[in-house]
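1. No sequence on hand, only this structure:
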């Protein structure tokens, strides 16, 4: 079958199959002698469906490659596949906990925001800009830059300095959680 027919059968686009070929997940059939088109076997459709399902379950392309190797290995044991699935499940539970932490943080931030004050009094913006470490320029703040690089000398630091330094990765704090950082910012905000 053509690549288009294989893609339709597998429920993906042609570019998805080409991407899988470039990643080494699907073999590209040889071009027939002459000017004919490549013909994809039914096994390609089965393999693409397998890749699609594993990705929908959250497996990375590297993990999909490992599963495909196990699938092709007649001596592979079910325990090998189970080990990969158990590791993925643990990863999913870790991500769920992280999303729950973010949800709690966003609830607290939105509950703390009256919604009818200027940006300088907005607790959400205060926590977010503190985390981002954004720096205002003299043009945007209307005054001389503060020697520490935040806000102006006349209005004090704005945006406020982060209470905790970000990790080298940037978006997470040393304790590993953006939500925890923002909660700390929310709890430590000065009363207005």
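-> Nice, thanks for sending it over. Remember, predicted model here, so these are calculated numbers, not experimental data.
2. only C-alpha atoms for contact and neighbour calcs from this point on.
-> Noted.
3. quick one: terminal-to-terminal distance for stretch 107-117?
-> With Cα to Cα, to the nearest Å as the measure, stretch 107-117 spans 18 Å from end to end.
4. ok, and what's touching that stretch?
-> Among residues not part of stretch 107-117, those counted as contacts by Cα atoms under 8 Å, 6 or more residues apart in numbering are 122, 123, 124, 183, 186.
5. mind redoing it with 6 Å?
-> When contacts are taken as Cα atoms under 6 Å, 6 or more residues apart in numbering, the neighbours of stretch 107-117 outside the stretch itself are 123, 124.
6. try it against this one:
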């Protein structure tokens, strides 16, 4: 099947298939004389695996490790679990950071009248250097710097 057919069968766009090939998650495919990539059931199954891993928020490096473990029938499930537990910890940190950012923004929005007046505490706070870790210690430093 060509890349469009593989995309439809796997639920992954053709653009993402090309990207996964470029970063080594999917082996480069043989091409026809006209230059079209050819895919089979194995590649579609791999693409579905990648899609599911992406839906769970795994990054490319972790997906690469998971793919290698998936393809290694002599793997230890402990290795897979370690990757999953590390990802869970990262997700929990991101959830905490996002919750803290939401709370600070909600506090700013609560102080904005939201009417026809030009006064806006949200813009005032964003335009000052006070929106930093010292004045909002609950905000993660990396997020404040952006």
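-> Here it is on my side, so go on. Because the structure is predicted, anything quoted here is derived from the model rather than measured.
7. What does the TM-score come to for these two?
-> Overall, the chain-to-chain superposition scores 0.82 on the TM-score scale (TM-score structural alignment, normalised by the length of the second structure); 140 aligned residues with a Cα RMSD of 2.6 Å.
8. Now do the helices in the second structure.
-> In the second structure, helices defined by DSSP state H lie at 3-10, 14-22, 41-55, 60-71, 77-110, 121-127, 141-145, listed in chain order.
9. Could you dump these into TSV and include mean neighbour count and distance to residue 32 of the second structure?
-> Listed next are those as TSV, based on neighbours: other Cα atoms under 10 Å; distance: least, Cα to Cα, whole Å:
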stretch	mean neighbour count	distance to residue 32 of the second structure
helix 3-10	18	12
helix 14-22	15	16
helix 41-55	16	16
helix 60-71	16	27
helix 77-110	14	37
helix 121-127	13	55
helix 141-145	11	47
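10. From the chain's centre, how far out is stretch 72-80 of the second structure? Work that out for me.
-> In this view, stretch 72-80 of the second structure has its centroid 24 Å away from the chain centroid, taken as Cα atoms, centre = their mean, to the nearest Å.
11. From one end of it to the other, what's the distance?
-> Length of stretch 72-80 of the second structure, first residue to last, Cα to Cα: 11 Å.
12. if we look at it, which residues are touching it?
-> Contacts of stretch 72-80 of the second structure from elsewhere in the structure, counted by Cα under 6 Å, 6+ apart, are residue 69.
13. one more time with 8 Å
-> If you take Cα under 8 Å, 6+ apart as the criterion, stretch 72-80 of the second structure is touched by 66, 69.
14. same check, this time on stretch 81-100 of the second structure
-> With Cα under 8 Å, 6+ apart as the test, stretch 81-100 of the second structure has contacts from 58, 62, 66, 138, 139, 140.
15. Check the mean deviation of that stretch from the first structure.
-> Once fitted to the first structure, stretch 81-100 of the second structure is off its aligned match by 0.8 Å on average (mean Cα distance after the TM-score superposition for the first structure).
16. what's the distance between the residue of the second structure positioned farthest from its centre and residue 27 of the second structure?
-> The outermost residue of the second structure, judged by C-alpha distance from the chain's mean C-alpha position using Cα atoms, centre = their mean, is residue 117 at 39.0 Å. Here the criterion is Cα to Cα. By it, residue 117 of the second structure lies 58 Å from residue 27 of the second structure.
17. for residue 138 of the second structure, same thing?
-> Between residue 138 of the second structure and residue 27 of the second structure the distance is 44 Å, computed by Cα to Cα.
18. From the neighbour counts alone, determine which of those two ranks first.
-> Set side by side, residue 138 of the second structure and residue 27 give different neighbour counts by other Cα atoms under 10 Å, the larger being at residue 138 (16 against 11).
19. give the contact list for the more buried one.
-> Residue 138 of the second structure makes contact with residue 100 under the criterion Cα under 8 Å, 6+ apart.
20. Now for the residue nearest in space to the middle of the second structure: which residues touch it?
-> Nearest residue to the geometric centre of the second structure (Cα atoms, centre = their mean): residue 57, 4.8 Å. Applying Cα under 8 Å, 6+ apart, one finds that residue 57 of the second structure lies in contact with no residue.
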